[in-house]
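[1] Below is the structure, and that's it, no one-letter string:
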């Protein structure tokens, strides 16, 4: 769907993007990640043709990105882009027709979305009379009403309570199942885990990580496990060449060990050693979350809780 090649963007003395390349597969949900100021918004604006790169190219379905593609893109910015004094129904009609819909098409689709999102009685309300979450619902409808092929969502859950955030999440998944490709920019790493097929991580204007979520998580596995056993009076010591003990938590009922298995050894080897000694209650591999990997890559250090808490 989208091929981003060697994008450079400079603002005076600040380089916002430095030779960034990545690919967004058709029909995927793609996470655009990075700390504040990393360059994410600059890239989104270039894709939307709000600004142009200083060098590099973007291809949309194999063709160089051009104004003809704007009608195939839906963009939900993090900042509100609605007219505060204008009635919501009238505003939706105006925005939908800017995307090429006829008045009749726009009216039918807006009413359909208003029913889906339980917004039927909002038609004559003004934006300034709505809460932040309600405004975000309106803006979401404006983003998708023209049935774009590519949907770019910048912090789409901003302002939502958990119930409405889940409604939007389900609509995002439904749009994706219907064939839409989605670029999803957020600081909510749990949403990335739930929704995204692939991600790119940008930090200080450079791409530092790129790939499918499952492949990235597998690459950061460290052969570390959590073992809980119900024999608190038995002390398990590390075994050289088999496993080391990273962390121990003991209670009156059980002991939980965080262990790191030695190279060329497996969890089966550890179990063969442990089963005759203790009564194992739970065994779980500790796989770093996208949050952990994000922190590690951005700060160049392993998060303190990577081993002790995240699974």
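    Now that the structure is in, tell me what you want to look at. These numbers were taken from a predicted model, which means no experiment stands behind them.

[2] CA atoms for contacts and neighbours, from now on please.
    Noted.

[3] where exactly do the helices run in the stretch 201-311 of the chain?
    Counting by DSSP state H, counting those that start in this stretch, one finds helices in the stretch 201-311 of the chain at the ranges 213-219, 267-274, 290-299, 305-308.

[4] Tell me the gap between the last one and the middle of its chain.
    For helix 305-308, the separation from the chain centroid amounts to 21 Å (computed by Cα atoms, centre = their mean, to the nearest Å).

[5] Contact partners for residue 283?
    Residue 283 sits next to 225, 226, 227, 228 when contact means Cα atoms under 8 Å, 6 or more residues apart in numbering.

[6] Reduced to three states, what does residue 172 come out as?
    With DSSP: H, G, I helix; E, B strand; the rest coil as the basis, residue 172 sits in helix.

[7] do you know how far it is from residue 144?
    Separation of residue 172 from residue 144 (Cα to Cα, to the nearest Å) stands at 10 Å.

[8] Check whether residue 198 really touches residue 192, as I assumed.
    No. Using Cα atoms under 8 Å, residue 198 and residue 192 do not qualify as a contacting pair, with a distance of 9.1 Å.

[9] Just give the nearest non-adjacent residue to the residue nearest the centre of the chain, would you?
    When Cα atoms, centre = their mean is applied to the chain, the residue found nearest the centroid is residue 192 (3.0 Å). Once flanking residues are discounted, residue 192 sits nearest to residue 31: 6.5 Å by Cα to Cα, 6 or more residues apart in numbering.

[10] I'd say that neighbour and residue 193 touch.
    No. Checked against Cα under 8 Å, the pair residue 31 and residue 193 is beyond contact range at 9.5 Å.

[11] higher neighbour count, these two?
    For residue 31 versus residue 193, the count of surrounding residues by other Cα atoms under 10 Å is larger for residue 31: 28 against 16.

[12] quick one: secondary structure of the more buried one?
    Taking three-state DSSP as the rule, one finds residue 31 in the strand state.

[13] Among the contacts of residue 283, which are located in strands?
    Taking DSSP state E, the ones among the contacts of residue 283 that sit in strands are 225, 226, 227, 228.

[14] also this one, for the comparison:
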């Protein structure tokens, strides 16, 4: 990844629909060759932001550039886009659907068929070529649409809620496909309300809540906003060692749980040992991206994310 080159850049994007401000001053920078996630609950402005970046809709105010183009539609031939609303012609065969999607991006149909057959074969789906789309499950159809999204070998792939409605196996396959594309130098930009996918895949993220960017930067940077968490179990119930742990330490079962003091682990260990704690177990956990999301966007946004994820699983 060349962090000095940006594949996508947005500066103070604002979008009104009537009197409603759907996006309120969004700025972000996507390094070329990276995997970049836009996180937020449904209705946060993720899809509207992606559509402005792609040039599908224009911002009310603000600027954006896509692969060096100030007019994003001029880059359409080197962009692959999977919208949240999936759609394939049910009577088409899998191979023809992939070739057709490539043709929409300027790829000759004959070349699209050849590349489509290679893609199906490389994913162990060679026997799907002649299957009509209407005979496929939702996960299978989405796989075909994803292959159609990359058949023209785009430099940038934009995926809007790509994991929505997929079972765990197909989610793993999609994650593998994303990693494979990035290993070949392609930039991936995707939106999601499932934090776990962003934590596993992304180098950088933007957290959007109520149309605003609450955070933009590296995943580690977001997690490092929170102190590490200590889990401590001792033989002694009380004693001088208790002064070594914060007053707001919580008792969870037989463990004490608290934030690692600012001095770090060494002074804590020294005080516990000298204070006669009788340490049975002590572990230090780094906060996850979910914890960082809650701290940055608030518990209400996190609950909305969880509700949306549960609804997608139920569907």
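    Happy to help now that I have it. Keep in mind the model is a prediction, meaning the values are calculated, not measured.

[15] What residue in the second structure is paired with the residue nearest to the centre of the first structure?
    With the correspondence set by TM-score structural alignment, residue 192 of the first structure lines up against residue 198 in the second structure.

[16] Please list all residues in contact with its match.
    Residue 198 of the second structure is in contact with 37, 39, 192, 205, counting by Cα under 8 Å, 6+ apart.

[17] so can I have CSV of those showing distance to residue 59 of the second structure?
    As requested, the contacts of residue 198 of the second structure are exported to CSV (distance: Cα to Cα, whole Å):
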residue, distance to residue 59 of the second structure
37, 20
39, 20
192, 21
205, 21
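
[18] May I ask which of these has the most neighbours?
    Counting neighbours by other Cα under 10 Å, residue 37 leads the contacts of residue 198 of the second structure with 29 neighbours.

[19] What residue in the first structure is paired with that residue?
    By TM-score structural alignment, residue 37 of the second structure lines up with residue 31.

[20] Residue 101 of the second structure too?
    Per TM-score structural alignment, residue 101 of the second structure is aligned with residue 95.

[21] What strand or helix carries its match?
    Using DSSP states H and E, the element containing residue 95 of the first structure is helix 88-98.

[22] And that helix, what's buried?
    Residues of helix 88-98 of the first structure classed as buried: 88, 89, 91, 92, 93, 95, 96, 97 (neighbour count, 16 or more other Cα atoms under 10 Å).

[23] correct me, but the first one touches residue 122?
    Yes. When contacts are counted by Cα under 8 Å, residue 88 of the first structure is listed as touching residue 122 (6.8 Å).

[24] Not including adjacent chain positions, what is the nearest residue to the counterpart of residue 132 of the second structure in the first structure?
    Pairing criterion TM-score structural alignment: the partner of residue 132 of the second structure within the first structure is identified as residue 126. Excluding the flanking residues, the one nearest residue 126 of the first structure by Cα to Cα, 6+ apart is residue 87, at 4.6 Å.

[25] Compute the number of surrounding residues for that neighbour.
    So residue 87 of the first structure, with other Cα under 10 Å, has 16 neighbours.

[26] before we move on, what SS does the residue nearest to residue 100 of the first structure when sequence neighbours are not counted have?
    Once flanking residues are discounted, residue 100 of the first structure sits nearest to residue 71: 7.1 Å by Cα to Cα, 6+ apart. Under three-state DSSP, the three-state class of residue 71 of the first structure is helix.

[27] quick one: residue 71 of the first structure and residue 99 touch, right?
    Yes. Counting by Cα under 8 Å, residue 99 is a contact partner of residue 71 of the first structure at 5.5 Å.

[28] Those two: which has the busier surroundings?
    Shown here are residue 71 of the first structure and residue 99; by other Cα under 10 Å, residue 99 has more neighbours (20 against 16).

[29] That one reaches residue 146, doesn't it?
    Yes. Assessed by Cα under 8 Å, residue 99 of the first structure is found in contact with residue 146 at 6.5 Å.

[30] next one: the longest strand along the second structure to chain centre, how far?
    What stands out as the longest strand in the second structure, according to DSSP E, is strand 2-17. When C-alpha coordinates are averaged (Cα atoms, centre = their mean), strand 2-17 of the second structure and its chain have centres 17 Å apart.

[31] Buried residues, it. List them.
    For strand 2-17 of the second structure, the buried set under the neighbour-count rule, 16+ other Cα under 10 Å, comprises 6, 7, 8, 9, 10, 12, 13, 14, 15.

[32] again, but for stretch 163-173 of the second structure
    Buried residues in stretch 163-173 of the second structure (16+ other Cα under 10 Å): 163, 164, 165, 166, 170, 171.

[33] mind checking how far the fourth one is from residue 31 of the second structure?
    To residue 31 of the second structure, residue 166 of the second structure is 28 Å away according to Cα to Cα.

[34] what's the answer for the last one, then?
    Noted for residue 171 of the second structure: a distance of 24 Å to residue 31 of the second structure, by Cα to Cα.

[35] With the second one instead?
    Note on residue 164 of the second structure: its distance to residue 31 of the second structure, by Cα to Cα, is 25 Å.
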